[in-house]
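Trainee: What follows is a predicted protein model with its sequence.
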Amino acid sequence: MLRGQIESFIREDLGYHDISCQMVPDTIAEAVIFAKQDCVVAGVEVAEAIFDYFDIEYTRKIAEGEKIQNNGVVFELKGRTVSLLRAERLALNFLGHLSGIATLTRDCVEAVHECSEAVVAATRKTTPGIREFEKLAVIAGGGDPHRFNLSDSIMIKDNHRHIMGLENAILKAKEMASFTQKIEAEVESANDALLAARMGVDIVMLDNMSPSEIISTVEKLRHEGLRNKVIVEVSGGINTENLAEYAKTGIDVISMGSLIHKAQWADLSMEMKESFMS
């Protein structure tokens, strides 16, 4: 995390007249950050950047992406009391939010891998300003971040099709693309999937199709000798309840916006060790 980012987050949290932290004696204290539930931990490097900013000594007790049980310790901390209090909520907010994403992602990855080798990926449905951290939390949970931004690859979506048609959009994308950029076409029918694959896109994304429609489309791609020439991704309406059904359709990637926007925060807390106050 860049220093400017940290200062922006701190400015938002401290405000102009922080009495609640300044009212305590500014002595040396020790504290622990621990989990209050089983979860997959993410955001430890963000937390460390916050601790570094406040000159707090820390010992990380668990690695990014590792599972932790209820009451397990994530960090042991030592620093001045005012600094510990000021770092507390900011560090816990990141750890809680990102660990929630990593935990949900891990659950989805494990569910898929029981019946398929498909990759579980995120989408660009992220929180403005902290996308990079949410995407890294997906990675910590064993998922794929997909595009970090629009420049990572060229994705032809429904509105591109509405504006210029699928074929014209693919031709224009191939004309403008760097040799390093993949082209992905989002489609809603088997016919469009076949057209995109014939035109040489790298990825065909089957959007809002039912599992039976996906199976039929994959079979048509295979019948035309196109299945091994294109990555097949599915997205839209996929959740933890129907995830396994989609994983069995023979596709390569399952992308889910819900990995981020429906993840429940993990419950973590910081507790001061009174016996170390001096």
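Mentor: Perfect, thanks for sending it.

Trainee: contacts, neighbours, all on C-alpha from now
Mentor: Noted.

Trainee: ranges for the strands of the stretch 101-250 of the chain?
Mentor: Using DSSP state E, counting those that start in this stretch, the strands of the stretch 101-250 of the chain run over 119-121, 154-156, 183-187, 203-207, 231-235.

Trainee: Tabulate these (a markdown table), appending mean neighbour count and distance to residue 143.
Mentor: Listed next are the strands of the stretch 101-250 of the chain as a markdown table, based on neighbours: other CA atoms under 10 Å; distance: least, CA to CA, whole Å:
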| stretch | mean neighbour count | distance to residue 143 |
| --- | --- | --- |
| strand 119-121 | 24 | 5 |
| strand 154-156 | 21 | 20 |
| strand 183-187 | 25 | 19 |
| strand 203-207 | 24 | 17 |
| strand 231-235 | 23 | 14 |
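
Trainee: second one coming, line it up with the first:
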Amino acid sequence: MTLLALPDIMIEPSVRAALLEDLGRAGDITSDAVIPPEAQARVALVAREHGVVAGLDFARIACKLVDPEIRFTPRLADGARLSPGDIIADIKGPARSILTAERVALNFLGHLSGIASATRGIADAIAHTKAKISCTRKTTPGLRFAEKYAVRAGGGANHRFGLDDAILIKDNHIAIAGGVEAAMTRARAAAGHLVKIEIEVDTLDQLDEALPFGPDAILLDNMKPEMLREAVLRINGRAVAEASGRINAETAPAIAESGVDLLSAGWLTHSARVLDIGLDFLD
């Protein structure tokens, strides 16, 4: 699947807010004091470890907003695999401006590349199956669009972007509604013709109760692989089968081999480790 770039108009507000936070009330007083205004520099964004790059446009826009005179030239594209020492992009222009933009650019690039790298690790682990790895709504407030983009850059799929995307009936909904039947009946009555319905189940009995109501997808929560295999048999293609709970690169293969269609993991966006990327001066 081709990775479609996010338009600059979506990225710029987040990058602008990050720069304003960093510049504070007086700007970059260190660079202004130490670096002569006429100084020029040529630098490179360099990978320090293996991973997958994501967020190049965020870094580019950080440079552009600080100073349009900065020239940002990518050598790779989002989604590319990285090895230590790989040059991701060349940057040249006024030295003060480059130093001012450096931290915001690296913060976005490292964070999004970390998400893409973690996603790729699971995507590779389950590549021998039909299953795909998906993210959730467990995202950094204000950065959901960016983090979900990074998941796609790592070879993953996106779950809901928000509460208005689809109906997802979770365990608390079921408990308060009065059971699976009550929740599904009300959801089916309220859903528009383009709105899909997914329901979370913890047991095979709950699954059997939900299936007659024709959910579009079923979230099989914290089931072991042998139970997942039985759940997939009972679903028998009538709904998308999604597994969640305790998913990582080590556990994912056995879960995917159960026959589910999706594996969803919230930690991809809320806890993925930042990828180590540095900015090295070339002259």
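Mentor: Great, that's in hand. These numbers were taken from a predicted model, which means no experiment stands behind them.

Trainee: Next, the TM-score between them, please.
Mentor: Overlay of the two chains. TM-score (TM-score structural alignment, normalised by the length of the first structure): 0.92; 268 aligned residues with a CA RMSD of 1.4 Å.

Trainee: returning to what we had before: need the strands of the stretch 101-250 of the first structure in JSON lines with distance to residue 110 of the first structure, can you?
Mentor: Shown next, in JSON lines, are the strands of the stretch 101-250 of the first structure (distance: least, CA to CA, whole Å):
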{"stretch": "strand 119-121", "distance to residue 110 of the first structure": "10"}
{"stretch": "strand 154-156", "distance to residue 110 of the first structure": "28"}
{"stretch": "strand 183-187", "distance to residue 110 of the first structure": "26"}
{"stretch": "strand 203-207", "distance to residue 110 of the first structure": "22"}
{"stretch": "strand 231-235", "distance to residue 110 of the first structure": "18"}
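
Trainee: so which of those comes closest to residue 17 of the first structure?
Mentor: strand 119-121 (42.5 Å; CA to CA).

Trainee: Where does the closest one end up in the second structure?
Mentor: Using TM-score structural alignment, strand 119-121 of the first structure lines up with residues 132-134 of the second structure.

Trainee: just stretch 236-251 of the first structure next, same as before
Mentor: Following TM-score structural alignment, the partner segment of stretch 236-251 of the first structure in the second structure covers residues 245-260.

Trainee: Return the set of buried residues in the matching stretch.
Mentor: 245-248, 252-260 (16 or more other CA atoms under 10 Å).

Trainee: and if you look at stretch 141-158 of the first structure?
Mentor: 141-148, 153-157.

Trainee: Specify, as a residue range, where that stretch falls in the second structure.
Mentor: Under TM-score structural alignment, the match for stretch 141-158 of the first structure is residues 154-171.

Trainee: quick one: contacts for the counterpart of residue 25 of the first structure in the second structure?
Mentor: Under the alignment defined by TM-score structural alignment, residue 25 of the first structure corresponds to residue 36 in the second structure. By CA atoms under 8 Å, 6 or more residues apart in numbering, the contact set of residue 36 of the second structure is residue 96.

Trainee: And residue 203 of the first structure, what's its match in the second structure?
Mentor: By TM-score structural alignment, residue 203 of the first structure lines up with residue 217.

Trainee: Look up how far residue 66 of the second structure lies from its match.
Mentor: According to CA to CA, to the nearest Å, residue 217 of the second structure stands 46 Å off from residue 66 of the second structure.

Trainee: The longest helix along the first structure vs the second structure, average offset?
Mentor: Ranked by residue count, the top helix of the first structure under DSSP state H comes out as helix 81-113. On superposition with the second structure, the mean distance recorded for helix 81-113 of the first structure (mean CA distance after the TM-score superposition for the first structure) is 0.8 Å.

Trainee: Now that helix: buried residues?
Mentor: For helix 81-113 of the first structure, by 16+ other CA under 10 Å, it's 81-88, 90-106, 108-109, 112.

Trainee: contacts for stretch 124-135 of the first structure?
Mentor: Contact with stretch 124-135 of the first structure is made by 43, 98, 101, 122, 145, 147-149, 257, 260-261, as judged by CA under 8 Å, 6+ apart.

Trainee: so where does residue 41 of the second structure fall, helix or strand?
Mentor: In the assignment (DSSP states H and E), residue 41 of the second structure maps to strand 40-47.

Trainee: Superposed on the first structure, what's the mean shift for that strand?
Mentor: For strand 40-47 of the second structure, the mean deviation from the first structure after alignment is 1.4 Å (mean CA distance after the TM-score superposition for the first structure).

Trainee: what stretch of the first structure does the next helix or strand after that strand fall on?
Mentor: Note on strand 40-47 of the second structure: by DSSP H and E, the next helix or strand toward the C-terminus is strand 51-52. Using TM-score structural alignment, strand 51-52 of the second structure corresponds to residues 39-40 of the first structure.
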